[in-house]
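Student: Generate a structure from the sequence data that follows.
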Amino acid sequence: MSAPTLLVGVDFGLPHFDADLLELGLLAKTGGLRPVARLTCKRKAPDAALFVGSGKADEIKALALLHGAVEVLFDQALSPAQQRNLERHIGLPVNDRTLLILEIFAQRARSHEGKLQVELARQQYLSTRLVRRWSHLERQSGGIGMRGGPGETQIELDRRMINDSIKRIKERLVKVKKQRNTQRRQRDRRDTFNISLVGYTNAGKSTLFNALVKARAYAADQLFATLDTTTRQLYLGEAGRSVSLSDTVGFIRDLPHGLVEAFQATLQEATEADLLLHVVDAANPDFPEQMEEVRKVLQEIGANHVPQLLVFNKIDALDSEHFPLHLQDTYEWNGLPVPRVFISAQKGEGLALLRSALSDIVKETPPWVSPFESDPRGIDREYTGGVP
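Tutor: Sure thing, here's the model as predicted:
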């Protein structure tokens, strides 16, 4: 049975603040939690001790008691000290967005590589929480001839064990990376054109992947439905050749940095692709912000130089007012026109047009460059709602 959870978000004046905590709610449900109440507040800066201040912490405690919540989940990352202080103040387990995403990744990883990457990120997160998890070991025993105490020694031992585990996992991931590089060199020798699907989580990448290559990759209307990279051959009749198509993990706002580091081997598919199919949820009013989050991660992993074809998905969910006049056009992004195709992967609409666009790109080297290279600051655009 899912645990009743109180969701908490703090608005620090940042443009991407989710006032309704909708995305956190989806994450919570994906992770097996049941949101029973939501609370938001505004602050200029985080409180050093309690993140939200003592008065708001009291309010959180009362609201959790009122709704029978057994856990409190914050939409922002908490420091180990803030997490420990909040748990003592509220009297309930307190977790943050970072841990929730790590738990979801741990539940969904299927391949050996994916499990290694998740375990690495979890161990790195855990290493900063040693004092919180083993606070009973902090008590020191005094006495003649004793320097420090057994508690300090035990924490140091735990930290050393975790560091050793992190080192072993990294070594195993290096081997996996070498294996992937060997596979890529074999594909390069066969003159394979490599395409990677990227995009915000739940934009419909796996649904599109299945529709294009008739695969059976897991696809669902939930966050992080796919974690492990899947690669299939896609035959393009107009180009008279096959291309390699890879489905990658979806991105999300405030993706834990440890996960970006841990998934370098998987995300390398995107960095070494010839083309990125950037799938966008056209029905989501926040799609410009989601595109910007994808841009940030692509830049962080070194894939900002790869040309893109924008695929605006889920047009079947658009009302007539926002339905596009043309299913193929260009999108002004960062001062450069980027080719765009509108589709519905679920209904099959626009797929023939997408295949044709891919064939044209494969037949002749695309003349455009990445919209991220010229201006690393991102998108300079005013968004007024709907699909532009």
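Student: going forward, measure contacts between C-alpha atoms and count neighbours the same way
Tutor: Will do.
Student: contacting residues around residue 64?
Tutor: 5-6, 37, 70-72 (CA atoms under 8 Å, 6 or more residues apart in numbering).
Student: wait, which of those residues is closest to residue 46?
Tutor: Nearest to residue 46, judged by CA to CA, of the contacts of residue 64 is residue 72 at 17.1 Å.
Student: correct me, but that closest one touches residue 8?
Tutor: Yes - contact status for residue 72 versus residue 8: in contact at 7.3 Å, counting by CA atoms under 8 Å.
Student: okay, the contacts of residue 64 in a markdown table with neighbour count and distance to residue 174 next?
Tutor: Converted to a markdown table, the contacts of residue 64 look like this (neighbours: other CA atoms under 10 Å; distance: CA to CA, whole Å):
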| residue | neighbour count | distance to residue 174 |
| --- | --- | --- |
| 5 | 25 | 38 |
| 6 | 28 | 40 |
| 37 | 18 | 43 |
| 70 | 15 | 40 |
| 71 | 21 | 37 |
| 72 | 24 | 37 |
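Student: roughly how far apart are the closest residue to residue 34 other than its chain neighbours and residue 135?
Tutor: Distance criterion CA to CA, 6 or more residues apart in numbering; nearest residue to residue 34, sequence neighbours excluded, is residue 4 at 4.7 Å. From residue 4 across to residue 135, the span is 26 Å (CA to CA, to the nearest Å).
Student: Of the two, which one has the most company?
Tutor: Under the neighbour definition other CA atoms under 10 Å, residue 4 and residue 135 were set side by side, and residue 4 has more, 19 against 13.
Student: Quickly find the element holding that one.
Tutor: For residue 4, the enclosing helix or strand under DSSP states H and E is strand 3-11.
Student: so what secondary structure elements neighbour that strand?
Tutor: If contacts are counted by 3 or more CA pairs under 8 Å, 6 or more residues apart in numbering; DSSP states H and E, strand 3-11 sits against strand 33-42, strand 71-74.
Student: Turn those strands into JSON lines, columns for distance to residue 261.
Tutor: Formatted as JSON lines, the helices and strands packed on strand 3-11 follow (distance: least, CA to CA, whole Å):
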{"stretch": "strand 33-42", "distance to residue 261": "27"}
{"stretch": "strand 71-74", "distance to residue 261": "23"}
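Student: Could you also give me the structure for this next sequence, so I can compare it with the first?
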Amino acid sequence: MTEHVLIIAVERKSGEDLHFKYALEELISLTETAKGEVVDVLTQKRDRPHPKTYLGKGKIEEVHELIEALNIDLLIANDELSASQMRNLEEEFALPIIDRSQLILDIFAGRAKTREGKLQVELAQYQYLLPRLHGQGHSLSRLGGGIGTRGPGETKLESDRRHINHRIDEIKQRLKTVVNQREQYRSRRRENQTFQIAIVGYTNAGKSTLFNRLTNSDTFEQDQLFATLDPTARQLKLPSGLQVIISDTVGFMQDLPTALIAAFRSTLEEVKEADLIYHVIDASHPDHHQQQETVKRLLKELNAEHIPILSVYNKKDLLSTSFIPFEKPAVTISAFEESDRLRLLYETEKLMMTHWEPYTRIVHASEGKVLQQLKKASIITEQTFDEVNEAYTIHGFLPSSHALRQVEELEE
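Tutor: This is a model prediction of the structure:
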């Protein structure tokens, strides 16, 4: 059964009206993603949220009236609530209440498919709930299901802090094994000197659509928030013949719960291993500039801001006016258009060549293996065949530290 949801939100007097408006729209989308129906939104302008009840006394009365008139099942707060605020509001309204962070954690719990993803979400939920145990009321024991009850909700969290701490240690231990396996894959890719591209971006920017079209994959894609949760990596051939690894990652969002970022750090480490980042931006979104800044801030937190970035402004088919990219280097595309995707790949090679070093190599016709290696590992810009000497002259670009370049230097 769809739950009727009332959203409550405090707008800071010193804040930006537009930013607050988009944050509310985002919260409504999150609620719909969690299969809730937002029947009304109640806002209040204050210097800061009320320390005990989040909203002021007058607005509390209004909430009572709306609950009665609209048959409300659940309240969702736009901000992260303290344990005491949550307890006071539940006692006041005799209804369950969750905040933005719990809602996001709930969506992640429903999205996780792999063992690692499920463990990461469960860890984040426990870490979020642990400091709130003393203040939690009905919301931790909602056995009837509904938004905010996925994951560890049925284990009587409020009465068993030791059990939770033990479970957190257990999950961390299990995740360590998975993290070690992931690190082995990474070190193998490093040894093979495979070029890696990571796709990042604000949630619902079209990352999975682009990933699927580029690699002919079928990872989950849908017009909803956090459609992709578990990272996926595939091989991709660039126009020159160079083979790279490209990986899709979880969408970013402003005000992501700290516990979630911490729990997903091992997954997000994939971004740090990349040689190039595609930052996919929904060019049609009115708040795309703010979304860009959120992603850049999170990349900085991951210590990945030093990696070259190609800004991919997506959804140009939804633009009604001419568009000027804010970031450089950039390309404006529709992920559905094959010609746009090809242009993106050519731009990718152009950008790679600015970071790589040119090389010239003579490869004899008998050295077929070397020729294949160069085609797979470098960007070949020119290839000629000398029939007299039965040798190819190859011009191209390679990373300065690549093993194939060292072979070339030895021959010289």
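Student: re earlier: what range does the next helix or strand after the strand holding residue 4 of the first structure cover in the second structure?
Tutor: Per DSSP H and E, strand 3-11 of the first structure leads on to helix 22-30 as the next helix or strand towards the C-terminus. The alignment of helix 22-30 of the first structure onto the second structure (TM-score structural alignment) covers residues 25-33.
Student: contact partners of the matching stretch?
Tutor: Counting by CA under 8 Å, 6+ apart, 37-38, 78, 100, 103-104, 107, 224-225 sit against stretch 25-33 of the second structure.
Student: Ok, stretch 8-16 of the second structure next?
Tutor: 20, 24, 41-49, 54-55, 75-79.
Student: Select only the buried ones of those residues in ChimeraX?
Tutor: A single ChimeraX command selects the buried members of the contacts of stretch 8-16 of the second structure (16 or more other CA atoms under 10 Å):
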select :20,24,41,44,49,54,55,75,76,77,78,79
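Student: Not counting its neighbours along the chain, what's nearest residue 227 of the first structure?
Tutor: For residue 227 of the first structure, ignoring the flanking residues on the chain, the nearest one in space by CA to CA, 6+ apart is residue 249 at 4.7 Å.
Student: just checking, what residue in the second structure corresponds to that neighbour?
Tutor: Using TM-score structural alignment, residue 249 of the first structure pairs with residue 250 in the second structure.
Student: quick one, what contacts its match?
Tutor: So residue 250 of the second structure contacts 200, 203, 226, 228-231, 268 (CA under 8 Å, 6+ apart).
Student: Give the helix, strand or coil label for it.
Tutor: Secondary structure for residue 250 of the second structure, judged by DSSP: H, G, I helix; E, B strand; the rest coil, is coil.
Student: and the longest helix belonging to the first structure, which residues are buried?
Tutor: Determined from DSSP state H, the single longest helix within the first structure is helix 150-189. Neighbour counts over helix 150-189 of the first structure (16+ other CA under 10 Å) mark 150-152, 155, 159, 162, 165-166, 169-170, 173, 176-177, 180-181, 184 as buried.
Student: Tell me which helix or strand comes right after that helix, heading toward the C-terminus.
Tutor: Next along the chain from helix 150-189 of the first structure, counting by DSSP H and E, comes strand 193-199.
Student: start and end residues in the second structure for that following strand, please.
Tutor: Counting by TM-score structural alignment, strand 193-199 of the first structure sits on residues 195-201 of the second structure.
Student: neighbours around the aligned residue in the second structure for residue 69 of the first structure, how many?
Tutor: Structural correspondence for residue 69 of the first structure with respect to the second structure (TM-score structural alignment): residue 72. The local packing of residue 72 of the second structure (other CA under 10 Å) involves 20 other residues.
Student: Contact partners for the nearest residue to residue 72 of the second structure once chain neighbours are set aside?
Tutor: Once flanking residues are discounted, residue 72 of the second structure sits nearest to residue 4: 5.1 Å by CA to CA, 6+ apart. Neighbour list for residue 4 of the second structure: 36-39, 71-74 [criterion: CA under 8 Å, 6+ apart].
Student: And the furthest pair within those residues?
Tutor: 36 and 71 (13.5 Å).
Student: show me where the second structure has helices.
Tutor: So, for the second structure - with DSSP H - the helices run 17-33, 57-70, 83-93, 100-111, 115-129, 161-191, 207-215, 258-263, 265-272, 288-301, 338-355, 368-377, 403-411.
Student: Columns distance to residue 310 of the second structure on top of those helices, output as CSV?
Tutor: Conversion of the helices of the second structure to CSV gives the following (distance: least, CA to CA, whole Å):
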stretch, distance to residue 310 of the second structure
helix 17-33, 26
helix 57-70, 46
helix 83-93, 42
helix 100-111, 28
helix 115-129, 27
helix 161-191, 22
helix 207-215, 13
helix 258-263, 23
helix 265-272, 14
helix 288-301, 12
helix 338-355, 8
helix 368-377, 20
helix 403-411, 26
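Student: which stretch among the ones you listed comes nearest residue 361 of the second structure?
Tutor: That would be helix 403-411 among these, by CA to CA, at 6.8 Å.
Student: tell me which residues in the closest one are buried?
Tutor: In helix 403-411 of the second structure, counting by 16+ other CA under 10 Å, buried: 404-405.
Student: Run the angle between it and helix 161-191 for me.
Tutor: Relative orientation of helix 403-411 of the second structure versus helix 161-191 (axes from the mean of the first three to the mean of the last three CA atoms, to 10 degrees): 30 degrees.
Student: I would like the residues contacting helix 403-411 of the second structure, please.
Tutor: Contacts for helix 403-411 of the second structure (CA under 8 Å, 6+ apart): 359, 361, 374, 398-399.
Student: if we take those, which one ends up nearest to residue 307 of the second structure?
Tutor: residue 399 (14.5 Å).
Student: Can you tell me what the closest one aligns to in the first structure?
Tutor: So, by TM-score structural alignment, residue 399 of the second structure is left unmatched.
Student: Right, I'll call it a day here.
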